[in-house]
Structures are given as C-alpha cells and as structure tokens.
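> Requesting a structural model of the entry that follows:
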Amino acid sequence: MQNKKKRILIGSSGASGMPLLLCCLELIRKAENYESHLILTPSALLTLEHECGLKEKDLQKYADKIYSPEDIGASPASGSFLTEGMLVIPCSMKTLAGIQTGYTDNLLLRAADVTIKEQRRLILAVRESPLSAIHLRNMAQLALLPGVRIMPLMLTYYHCPRTLEDMTNQVAARLVEPFGIKSEEYHRWEGLKT
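Coordinates of the predicted model:
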C-alpha cells in the first residue's frame, strides 16, 4: 500500500537554532497529510542538548521517522523515495559546503544531493554571522540551482512580536510554507496602517 502522507525530509546540523527545528517539526506534525523524516548529525545532537536540554529519543514525539547520518543506505538516499523536498535547519557552513560541492559522505548530505538532482525543493536555513566570502560564494552557487532556496535564520519585527516564541513561530512558519504548510503563526506583511 502506498504512503498517502506527504513526506518532508528534515536535516539538522550543528549550528545554533534548535528551537527553530523543534518548531518546524511541530508545524509539520500538526499539518494534515504531512510527515517528517529527520536526519540529525552528531553535532546537531550536541547543540540540541545544549540549547533545548533534549536528547535524540525526545524527538520521537516530534518526528515521524529519525535516521542516523551514518545510515547511508536508508530510504532518503534514493530519488525513488518520494518527498515534497528537504529543509536543512539549522544549516551549518560545513553542511552548506558539503551540499554545494556534492560531498555526500553521510545521509544528510546524500539526501540533499538527491533532492537537488530530482529538482525538488531544498530550503537551507543557514546560520552563521558574520558571513565570509567562502560562505557567500557557496550560497550564491546553490541559489542558482532549480528548487534551492537560501533562507537565513533572520528575525522579523514588522509583525510586532511580543515574545521570543512569537519570533520563533514566525521564522518556522516561513520555513515550512514552501512545502504547502500553512500556519496561523505566520503574519504576512500587509503594508503600513495609515
């Protein structure tokens, strides 16, 4: 029997931003007919524990399936594994460089490579500051590819957030929207009120 839910691959590397990962996973979990397939690097797990006090087993309530990055033969390594695309959140500069050069030495990088070759959506939620010329070059090269979207983890203020949670929800909602997930948390710019 064929899977009727739309799959979204989520890769997570060791940059800061794990609360945003959790928020994106929660938005996918709440969306009807969607499921998440999560690949976490060892650095992501370290950052997750530091920023959120969580371990890999704690993510089972957020993600539908969790893969080890060493499991290079897992389903997401093949283009025949149908997905709506992939979100890498947070995307470290090391992971960005691996994706840009096609260096597929783990499942996260292989899944991103498959996403590119199949011309599916690839959203890279990059996290670094300041950005070097190398970082910018890698992002510029990837932005030229069909379906690739570079979305730095940037806060917005036009929706007049009152809490850190408001800001986190806004960014996460923007990250999952390209996959067809609509969230009440996303406040669009509607122009200045006069």
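
> CA only for contacts and neighbour counts going forward, please
Fine.

> hmm, who's touching stretch 117-127?
For stretch 117-127, contacts defined as Cα atoms under 8 Å, 6 or more residues apart in numbering pick out 15-17, 79, 83-93, 96, 112, 115-116, 146-153, 175, 178-179.

> Same question for stretch 141-155.
100, 116, 119-127, 139, 167-168, 171, 175.

> List only buried entries from those residues.
Buried residues within the contacts of stretch 141-155, counting neighbours by 16 or more other Cα atoms under 10 Å: 100, 116, 120-127, 139, 167-168, 171, 175.

> how about the helices in the chain?
Taking DSSP state H to define them, one finds helices in the chain at 18-30, 42-52, 93-101, 107-117, 133-143, 164-176.

> Pick the most deeply packed of these.
Of all the helices of the chain, helix 107-117 has the most neighbours on average by mean count of other Cα atoms under 10 Å, namely a mean of 24.

> Can you get me a residue count around the closest residue to residue 188 other than its chain neighbours?
Residue nearest to residue 188 in three dimensions, not counting chain neighbours: residue 159, with 7.7 Å by Cα to Cα, 6 or more residues apart in numbering. Residues near residue 159, counting by other Cα atoms under 10 Å, number 14.

> Please give the structure of this sequence too, so both can be compared:
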Amino acid sequence: MTEKQRLVIGISGASGACYGLRLLEACKSLDLETHLVISKAGEVTISQETSATLSNVKALADHYHKAADIGAAIASGSFQTIGMVIVPCSIRSMSEIATGVTSSLLTRAADVTLKERRKLILAIRETPLHTGHLRSLTQLSEMGAIIVPPVPAFYTKPQSIDDLVTQFTGHLLRLMGIENDLAREWSGLKNGA
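Model prediction:
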C-alpha cells in the first residue's frame, strides 16, 4: 500500500451530485489519494445540478478513470484501496452491483471492492423504493455493502443545504474509518430531558 490511503469515489446518475463533489473536496483537504469514476448519467447530472464543469470535477481527484476503461487499476483487486464510496448511487448502479453483472468501470470497481472484502458504501438516492429495490439492497447488505441514503440530520440545526451536504459527507468519511471534523456528533439530549 502507498503512504497515502487510497479511496475510490464513484458518482452515478442519481440526483445529488453535490454529495460526490463535496466528498472529493473533503478528501483533498484530508490528504487522501482519490480515484474517481463517473458514469455517463453522472456526467449529465453534474451538468444539470451544479455549476461545476466536468473538468473541474475531474481536477478534484488525484486520478480520474473513464467509465469505459475496464483496464483501469481500480478494476483489479490487486490494486490496494481502503474501499469505495458511490455517492450518489443510482438504482441502476445498485442493481448491477447486487447481481454482479457489471457494465462499466463504476460497477466493476464496486464489485471488486466487495469481493476483496473492503468497505463499499452506497449512498442510494431514490424514493420510494419498491420490493425489488429493497430485495437488492438486502442482498447487498448481506454481501457486505453499507447502504447509506443521504438522510439529513436535523439535530445539527442546519442553516443551509451546504450544512446538510457537509454533515453527510463527514458521516460517509467516518463510516470509511476516516476521522474528520465535518460531521457533528450527537451529544445527547439537552437539559437532561
């Protein structure tokens, strides 16, 4: 393993591209080596939901891999990482990972993460969920994935969407075992209530 911890970050086509961008920014400030892969639909969502250009997003990562590059380092289990976060994670990407029938580097890297027993965090961005979705999510959980929908924490008294995105990003990093000061911890009820 290299001196820096390596984290694979995937951005799929689900709504919530801001979460992926914030995670990349946070990793840069935490001095993590990031390997980014964005699905084709993820590229569209970034352009529709943010003011960032694809070039700007790619520049946030240490290494960018095209979704069609099945020969990339992150497609192999011999490439050591601490795991992978897909944020946001679409139902299509989740379904491919659950079945092991992967069609892009994004889902292949996730499959590799699972087979190597590394942490795979999927920030599923869909609601409502039908029974087929729930069965696939259960299957993924049984396979070792951590399912983390981007649900806001209101005990932090957020003042903006940015506050919500930052809190969730810190939570993702902590789940990956990376300490940070982005997420505020619950400190118990006030006034002994």
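
> ok, back up a step: buried members of the contacts of stretch 117-127 of the first structure into PyMOL, please.
Selection of buried members from those for PyMOL, criterion 16+ other Cα under 10 Å:
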select buried, resi 15+16+17+79+83+84+85+86+87+88+89+90+91+92+93+96+112+115+116+147+148+149+151+152+153+175+178+179
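
> Sitting in strands, which of the contacts of stretch 117-127 of the first structure do you find?
Using DSSP state E, the subset of those located in strands is 85, 86, 87, 88, 89, 90, 91, 148, 149, 150.

> Output these in TSV, with distance to residue 61 of the first structure appended to each entry.
Putting these into TSV (distance: Cα to Cα, whole Å) gives the following:
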residue	distance to residue 61 of the first structure
85	21
86	20
87	19
88	19
89	18
90	19
91	22
148	29
149	28
150	28
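
> which among the residues you listed gets closest to residue 11 of the first structure?
Set against residue 11 of the first structure, the nearest of these by Cα to Cα is residue 88 (4.4 Å).

> Confirm for me that that closest one is in contact with residue 15.
No. Assessed by Cα atoms under 8 Å, residue 88 of the first structure is found out of contact with residue 15, at 10.7 Å.

> Map residue 60 of the second structure across to the first structure for me.
In the first structure, the residue paired with residue 60 of the second structure according to TM-score structural alignment is residue 62.

> need the contact list for its match.
22, 25, 26, 29.

> try 6 Å this time
25, 26 (Cα atoms under 6 Å, 6 or more residues apart in numbering).

> What is the aligned counterpart of residue 95 of the second structure in the first structure?
By TM-score structural alignment, residue 95 of the second structure lines up with residue 97.

> With residue 136 of the first structure as the reference, measure out to that match.
10 Å (Cα to Cα, to the nearest Å).

> list the residues that contact both of these two?
Counting by Cα under 6 Å, 6+ apart, residue 97 of the first structure and residue 136 have no shared contacts at all.

> about what we covered before: can you tell me which two in the contacts of stretch 141-155 of the first structure are farthest apart?
119 and 167 (30.6 Å).

> For the residue mapped onto residue 150 of the second structure from the first structure, give its distance to residue 89 of the first structure.
Counting by TM-score structural alignment, residue 150 of the second structure corresponds to residue 153 in the first structure. Going from residue 153 of the first structure to residue 89 of the first structure by Cα to Cα gives 9 Å.

> One more: residue 51 of the first structure?
14 Å.

> before we move on, what about residue 127 of the first structure?
9 Å.

> Then residue 75 of the first structure?
Distance of residue 75 of the first structure to residue 89 of the first structure, computed by Cα to Cα: 20 Å.

> hang on, the earlier thing: and which of the ones in strands among the contacts of stretch 117-127 of the first structure is nearest to residue 39 of the first structure?
The closest of these, once distances to residue 39 of the first structure are taken by Cα to Cα, is residue 88, at 9.2 Å.

> which residues touch the closest one?
Contacts of residue 88 of the first structure (Cα under 6 Å, 6+ apart): 10, 11, 12, 124, 125.
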